[in-house]
Every structure is written in structure tokens, then in C-alpha cells.
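Participant: using only what follows, build the 3D model:
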Amino acid sequence: MFISTHIQCWRAMVYLLYDLILFVASLFLVPYAFIKGLPYGNSLKGVCQRLGFYSGFDLQALCGKQVFWVHAASVGEVRASFPLIKALKDKFPESRIVLSGMTFTGQQVACEAADVDLVVFSPFDLSLVVKRSFRLIQPDVVIIIETEIWPNFIRIAEENSIPLVLANGRISKKSFPRYLSIKSLVKPLLEKISAFAMQDATCARRIKALGAPPELVQVTGNMKFDLPVSMPGTVAILDDQVKKKLLAGKFVWVAGSIRSGEAEILLQCHKQLISRGIPSFPIFAPRHPGCCISVAELLKKEDIPFALRSSLGKEKKGGEEVQILLVDTVGELTKFYALADVIFVGGSLVPVGGHNLLEPAQQGKPVLFGSHISNFKEISRLLLACGGGIKVGSGDELVSCLVELYRNEQLCDQMGQAGLTLIRENVGATEKTLSSICRILESKK
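Facilitator: As a prediction, this is how the structure comes out:
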């Protein structure tokens, strides 16, 4: 009894200290969030929602309805939630779906989801803010996408008897040691979650090692396999005139989600392809639109004629022929993937851990990526095994692969079909996750 009381007091002190630290941090984070939102035109709304204030008009749609609150971090997690959101709406057509995200780009993508009734910014993890958010939204179930372990959010949901589901759960190789070092703090939080739908056996093993109850952990697969596919030729991202002017007769390769330090490598790849007589036309899509400025400066410094996606169709006639398209918009990457002959996934030539490999595979195109792919280790293994992807260790290796694929159209087709076959063979994660949610709802009755 004494030990139990001692532990409860210790945890209460930890939460109090956590709140105090967050309160001090919020004095800087709130102004930062306001300034960060200025280019997106929703600064004030973003700050208000992060503090748990929502308009009465928005909340009216939730009154008296069954509410599913889906919480995602950024663009990747938001997109991963789409199949589950659709499945929830199909299963519970009278329900209301609230989708929250942490980033402004994530918010933009969230607004694309047809089945979402309310898109909000995630609340700051201060006790008072989280309590207010739960009181106003009144969710029946909270679904956390991938790995968003916010102490107050999880604790207060459990205190209000709101079931929590970790969907498309992932514990990366990089984050696992960090979580393990604070297992005494993480374990009590994981014990408050009702179900863990993990992407693969490795992630399931890691979440158990951190303290998740083994009987609640299930390997459901990756819901990104269930995302609808926009096949090449069906997406009108560029009008015919612009497409003909830029891409006709060119070897188009898209470098998606590129990170700091990669643009220099990729630009050298382009130069080497040109020197070999290959009509290279790369489309560079930085992971964050703000990074376009530094990439644009690099291209200007190297005297490479380029066009910004946002400026297409507005250029003056004449001038040098554009060699590179720089994507400075949000939410269009998969559409540009559909235009490519070959796709390279960024964040993998530098030690970032890589980005989503399934989106390019869904387009039926060869998928190339670097050796730093720890965030998508299992998917990269599957792509390599089926012949849908190639791992490159350097810029020179990337050039060699691009040259081979340019010269071998049959190999391109074979790799693209292998990726599509992999997608078809691994669908079903959404249905398994939905079943877990339904079981939880049944147990509440």
C-alpha cells in the first residue's frame, strides 16, 4: 500500500513538472506557431485550436453523435490515416470524424479527406488545454496514428474512460533506444492504451519491450498499403501544353521528400546524366516547402535554369530551356510521382532514415533509395526482395541505376509491376485495425 501510494505521488510530481516545463515552453511556442502560420493564412485559428478553443459552428456538427478523434502528426501520418477514416465512415455512417495534426502542411493535406467532419490542430499537451479539448470534442474513441506518445493526452483520455488505439503503430530503430531509456515513464502510458495495431513484427516486439501489454499488441500491417492508387495517365497535375513543353522527349525522374544535403548530390547526378547524352529532367520535391529557397539558391549558383511549380504557366516567353522543376507546393507529390519514369525517395542519402516508399511503388514505377532507410526498414526489405526497388549507396551508384533504367525500358516496367504486386499482396491492415476498434466499442456497451 505504501509503495503504491509512493509511486502515485511520484507520478503526480512528474506530471506537474512536465506541465510546468510545457507552460514555460508555450510562452515561446505560441508566438512561434503564430508566426509559422502566417504564410498559410490560419495563424490565429491555429493558436486558438492548439489552446483548446474551437468555434461553436465547428462543434455543432459533433453534438449528439458518435465521435472518432484521429490524431496524426504530419503529412505522412495524415495520409496514412485516410484508409481508416474511410473505413470508419463506411462502418459508422452517422458518426463524426475529427482529424487533428501538428503541422500546417499536415493540416492542408487533412482538408483533402472527404470523410473528415472537422480538421483541427492538435492541442498543446498541457493538462488544462487537453482537458478542455476532450470536454468540447467528447470523443468516443481516440485513434493515434503511428507513434504520438503525449503524456497528458493519453493520461486524460484514460481518466475520462475514452479508449485509445495506436493504429499503424511504428517504433523506429532510432527512437527505440530513446524510449527505452525512459521506460519507467513510457510503460505507465502504454498501459493506458486499449489496443496496439503495429505495422510489423519488429515494431510489435519493440512496443512490448517498452511495456505495452502483450495481449493487446497485434501485427496488422501498414495501412499505407491500403491507400487508393492514382494510376499513371489519370492525374492532371500539369496541363497538356506545359507537360509537352517541359517533359516531351525527356527522361523524367522525381526526387521526392529530399532533405538538406541531398540536393547537391542529386544535382551532380543530373549533370552526369546530361554529360552522357541522356535527356535528364529531374523534378525536385523538398520534404518541407520552406527548403525550396535553399535549393533554388543552389540552382541559381550552379546556373541551372529551373522553374517553380507555383510559377508554371506564368513564365515569360523565350529564355533558356528549363532543366529542373522545383516543387514548392504541398500535397502534390504523388501526382508528380505519376509523371515519372523513375522515382528516388529522399531522406535516404543522408542520415535521416528515409521517407515513404509505398507512394512511389503505388504508381507502378521503379523505386530508388539510399542506404539510410531505417525508418522504413521492413518496407525497403520487401521492395528489394520483390524486385520493385534498388538501394544505392552514393550519388555515383544512383547515376548508374538511372542510366541502366533509361536504357532498359523493360526493366522499368518489370520493377513497376513488382511494386504493384507487392502492394496488392499486403493490403488489409485497415480492415484488421477497424476490427480492433469495433471490439473495443462492443466492450464499452
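Participant: okay, CA-based contacts and neighbour counts for the rest of this
Facilitator: Will do.
Participant: my read: residue 189 touches residue 151, true?
Facilitator: Yes - because the distance of 6.7 Å satisfies CA atoms under 8 Å, residue 189 is recorded as touching residue 151.
Participant: so where's the longest helix in this protein?
Facilitator: Of all the segments assigned as helix in the chain under DSSP state H, the longest by residue count is helix 2-37.
Participant: give the next helix or strand downstream of it.
Facilitator: Later in the chain than helix 2-37, the nearest helix or strand by DSSP states H and E is helix 43-50.
Participant: one more to line up against the first:
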Amino acid sequence: MPELTPSLPASAVPAPSRPGEALRWALFRALERLSDLRGNNTLGAFSLAPADARGPALWFYVTTIGELNAVAPMIEWLTAQRPDLRPVLITEHAHYREAYLARLPQAVVCISRGHSSDARRLARMLPPAMLALAEIPCLPSEAPCRFSYAFLREARRCGAATLMLNGWLYHYDPPARLDQLERRLLERDFLGAFDVLCVQDAETARALEARGAPRDRLQVTGNMKFDAMRRADWRVEQATRSPRLLGDLLATDRPVIVGGCVTELAEQHQVLGAFERLRRTHPRALLILAPRHPENLERMTALLAQLGEAGLVVARRSQLADGALAPQVQCLVLDTVGELRDFYAAASVAHVGVDHNVLEPLGLNKPLTIRGGWDTTYPSYPVYRLLRDRGVLHECDDEATMCDYWLAAIDHAPRIAEDLRRTEEALASMRGSVARHQAACAAWIRR
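Facilitator: A predicted model of the protein is given here:
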């Protein structure tokens, strides 16, 4: 995949702020203070784990475990290049803290909803020498998460190198009035504050350039997920939380269906219907069902009620020790955060819910089913579109066809082997983004 522009030279220096930036920032801060008086919900969310962390840092904005997994090779590479810097993972979701620290134990997790006071406080405690924005958002409040210009501005004030990784556009409108004002006032300053902007495709690069990104800092580097999700050498010892449970599943001859991020009730109903059909032939089959956002009590209650109506013997991962699963359990609900990608390794066949990450099971060479009807604004869509266009995704929109494909996978039908061969061929042709990211960012590692 060609670059839009040549890589930056090692002697590159940060560009100055755009004329009038200080005035625009002062105006935005006045508006933010006014919002504080009216009950700004971004205020008061700041926390650090561990709370006493101090020293020079490498800031990463990674709003969810999905973004962390997507850019993990670059996070690992950057932290290896700068072992003198403490990695700081910034997110607005406190429930990801445990999963983040399981993946990167030496990191500090910063919880913030993007208030400018949080950025100043973090810079005092852990001043950044580098900041990397992991995939989203490419514009202020352009995604269902909030990385504010304040963090970029503080990073620049500290002299940090600033990197955008795996950039892609959601095309969302800002959800709140203050977010709308931030984009209107500071969008060009936001884009101009990055030393290098690595984006997934030329379309994204053109869109960002039209909105004010400096052309000479844009790099088309492809989608890092094709590299990050490749796990052909996965071993059970790598599982951070359930090695004994996974080892037992891998050693058993039970057919295992792993349904990842199956959240909508209609899709859950289809998966359960297909599993009921499957059990007529394979009565010992196990369904591992991972709902999106298990912390959402309303959704979990609805799912458990649905499983009860299906008459399945259910266990919840959060209530089990790490050990062999009781043989009478027919459905394991994976109501934990950060474990799904390891549980795909135990799958005889996987199903990924609409709008979620198909590369996690495909990276483990697992047969896969999906439903159609994906949303073009989701970050999973570019991967879905590329693989759909290559004809390697198996869409099943009813219980019967889904069950038929699962049976073929369990019985090792020749067509499944051919599907996996064609899928790996397609995936291999799309890899290489990590190396392109490294080349684009190398000049800024030790500025």
C-alpha cells in the first residue's frame, strides 16, 4: 500500500501552533468553565491506577480493549523503543482497567472524560515525552468516545512527539453542545497538533487534509488490525486469566461454538436456535456466549432470561474459578472483559456479532459465521468490507444455514478447509501495516 507522502526525516522538528490558537483555546476554556457551572459531566472523573505513579511518560489514548488489541504491536514497539518512559493508557471506561493492566502490567491507567483540568493534572504527574492516539477519534468528538484537544495541547506544551495510529473516520456528529463548539473552534488545531498522522486508507487521508491536516504529515499505512490479530502461534500459557479452563476445553472432544459480541436480542435468538439444532446431532456441544458490555445489567438480565427460556444449563465465567468446566454446563456466558480473544482459541467454530471484530477468530484460523447488515460507521466495518469483497466471510441470516455451517466445521468438511485457505490468503495480502507505522513514526521516537 503506497504512502501518501514520504516519511518524515529524522531531523524533523514540531510545527508551530496555528495563528490565533491561544485565543481560540482561551475562548473554549471560558465555555468549558461555564459548562462546569451548569454541571459538566466530564468534570470529576479523573483517576489513576496506581494512584502514586509519577515520572516521564508515554501517553496512549485507547478508549476500549478493542483499540488496545488493535494497536498492541505498536504499543509494544513504542514502549520497547522508550523503556525510560512509563506507559499511560487513557480511557473514559473504568471497567476496562483490569483488562488493560492484564495486557500491559507496567502501565498506568488514567480514567478521564476529557476535561482540560484532567489533562493538566496528568501532565503534572506523568509528563509525556510522547503521545499516541490509538485509531479513534481522528477529529474532536468524532466517535462514541472523547479524546479532547486539551490532552494534545498539554502534550505539545511538554514537548512530546504526537502520533496518530491506524486513523479512521466515524463520521459522527459531536453529541453535546460543548463538543460541537470544540470541533468548530479547534478542529484544525487538533489536526495540526500531530507530528504524524497514520491513517488506514487514502480516502481518510484526503478527508483529513480537506479539514486541515498538513499534507506532509499524513501517511497511508493500512489497517494494523490485520497484523495485530494474527495469532497462529497462540499457546494456552498466554491466556492471562483462564489458562486452566481453556486448557481443559482444548483437551476435550466437545464441539465448542464461541459467539463473540453477540448483543442484540434478535441475533442472540438466532444463535440459540442454531445451537438447539446443532445439539440434535452433537448433544455434548458447548456454547460460549460473550455479550458486548457485560457491565450493562439490563442487557445481561435479558440474555440470562433468554438462556433460561431455551432450557440450557448455564454458567457465568465471573462466578467460576479457573478450572475445568462442569460437563453438564451447556452454555458458558463470558461476562468478563478482555478474555474473548483467548476463548476463540477453544472454538470448533466461531460466530461474531454484527459490527464487531472478525479478525480475532480468523487470526486463530477458526471457521467463522456472521450475519449481514453491518453499520458503515463502526470501526469494524473497513475490515468487514475488505473481507466481504474478497468473498471470504460466510454470512448466515437464519438458524438453518448457520447450523449447517457449524456442522461442516465440526465435521471437518473439505469446504471448510478451502474456506480457511482462501481466508488466510486474503489476510496475508493485507498485512504489513505495523512495519509501515514503524517507518512513519521512527523519526519521532527520540526527538
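Participant: re the thing from before, got the angle for the longest helix of the first structure vs helix 43-50?
Facilitator: 170 degrees (axes from the mean of the first three to the mean of the last three CA atoms, to 10 degrees).
Participant: and helix 2-37 of the first structure, what does it pack against?
Facilitator: Secondary-structure packing of helix 2-37 of the first structure (3 or more CA pairs under 8 Å, 6 or more residues apart in numbering; DSSP states H and E): helix 43-50.
Participant: so where do the strands sit in the stretch 301-447 of the second structure?
Facilitator: Under the criterion DSSP state E, counting those that start in this stretch, the stretch 301-447 of the second structure carries strands at the ranges 314-316, 331-333, 349-352, 368-369.
Participant: middle-most residue in the second structure, spatially?
Facilitator: By CA atoms, centre = their mean, the second structure has its centre lying nearest to residue 66, at 1.9 Å.
Participant: check for me that it belongs to a helix.
Facilitator: Yes - counting by DSSP: H, G, I helix; E, B strand; the rest coil, residue 66 of the second structure falls inside a helix.
Participant: alignment lookup: it to the first structure.
Facilitator: In the first structure, the residue equivalent to residue 66 of the second structure is residue 76, according to TM-score structural alignment.
Participant: and residue 130 of the second structure, by the same measure?
Facilitator: With TM-score structural alignment defining the correspondence, residue 130 of the second structure maps onto residue 141 in the first structure.
Participant: quick one: its match from residue 195 of the first structure, how far?
Facilitator: 11 Å (CA to CA, to the nearest Å).
Participant: pick out whichever of these two has more residues nearby.
Facilitator: Of the pair residue 141 of the first structure and residue 195, residue 195 is the one with more neighbours under other CA atoms under 10 Å, namely 26 against 21.
Participant: my read: the more buried one touches residue 220, true?
Facilitator: No - counting by CA under 8 Å, residue 195 of the first structure stays clear of residue 220, with 11.3 Å between them.
Participant: returning to that earlier point: can I get the strands of the stretch 301-447 of the second structure in TSV including distance to residue 173 of the second structure and mean neighbour count?
Facilitator: TSV is the format used below for these (distance: least, CA to CA, whole Å; neighbours: other CA atoms under 10 Å):
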stretch	distance to residue 173 of the second structure	mean neighbour count
strand 314-316	37	17
strand 331-333	35	21
strand 349-352	27	25
strand 368-369	32	26
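Participant: can you list those in JSON lines and add distance to residue 28 of the second structure?
Facilitator: Rendered in JSON lines, the data for the strands of the stretch 301-447 of the second structure read as follows (distance: least, CA to CA, whole Å):
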{"stretch": "strand 314-316", "distance to residue 28 of the second structure": "47"}
{"stretch": "strand 331-333", "distance to residue 28 of the second structure": "45"}
{"stretch": "strand 349-352", "distance to residue 28 of the second structure": "42"}
{"stretch": "strand 368-369", "distance to residue 28 of the second structure": "47"}
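Participant: mind checking the ones you listed for the one nearest to residue 72 of the second structure?
Facilitator: strand 349-352 (20.9 Å; CA to CA).
Participant: and the contacts of that closest one?
Facilitator: 256-262, 344, 358, 361, 366-370, 406, 409-410 (CA atoms under 8 Å, 6 or more residues apart in numbering).
Participant: hmm, try it at 10 Å
Facilitator: Outside of strand 349-352 of the second structure, the residues within contact range by CA atoms under 10 Å, 6 or more residues apart in numbering are 255-262, 271, 287-290, 343-344, 358-362, 365-371, 394-396, 402, 405-410.
Participant: quick one: that strand aligns where in the first structure?
Facilitator: Counting by TM-score structural alignment, strand 349-352 of the second structure corresponds to residues 342-345.
Participant: what sits against residue 272 of the second structure?
Facilitator: If you count contacts by CA under 10 Å, 6+ apart, residue 272 of the second structure has them with 259, 266, 278, 287, 289, 306-307, 310, 312, 331, 399.
Participant: the same query, at a cut-off of 7 Å, please.
Facilitator: Contacts for residue 272 of the second structure were tallied using CA atoms under 7 Å, 6 or more residues apart in numbering; there are none.
Participant: could you do residue 387 of the second structure as well?
Facilitator: Residue 387 of the second structure makes contact with residue 393 under the criterion CA under 7 Å, 6+ apart.
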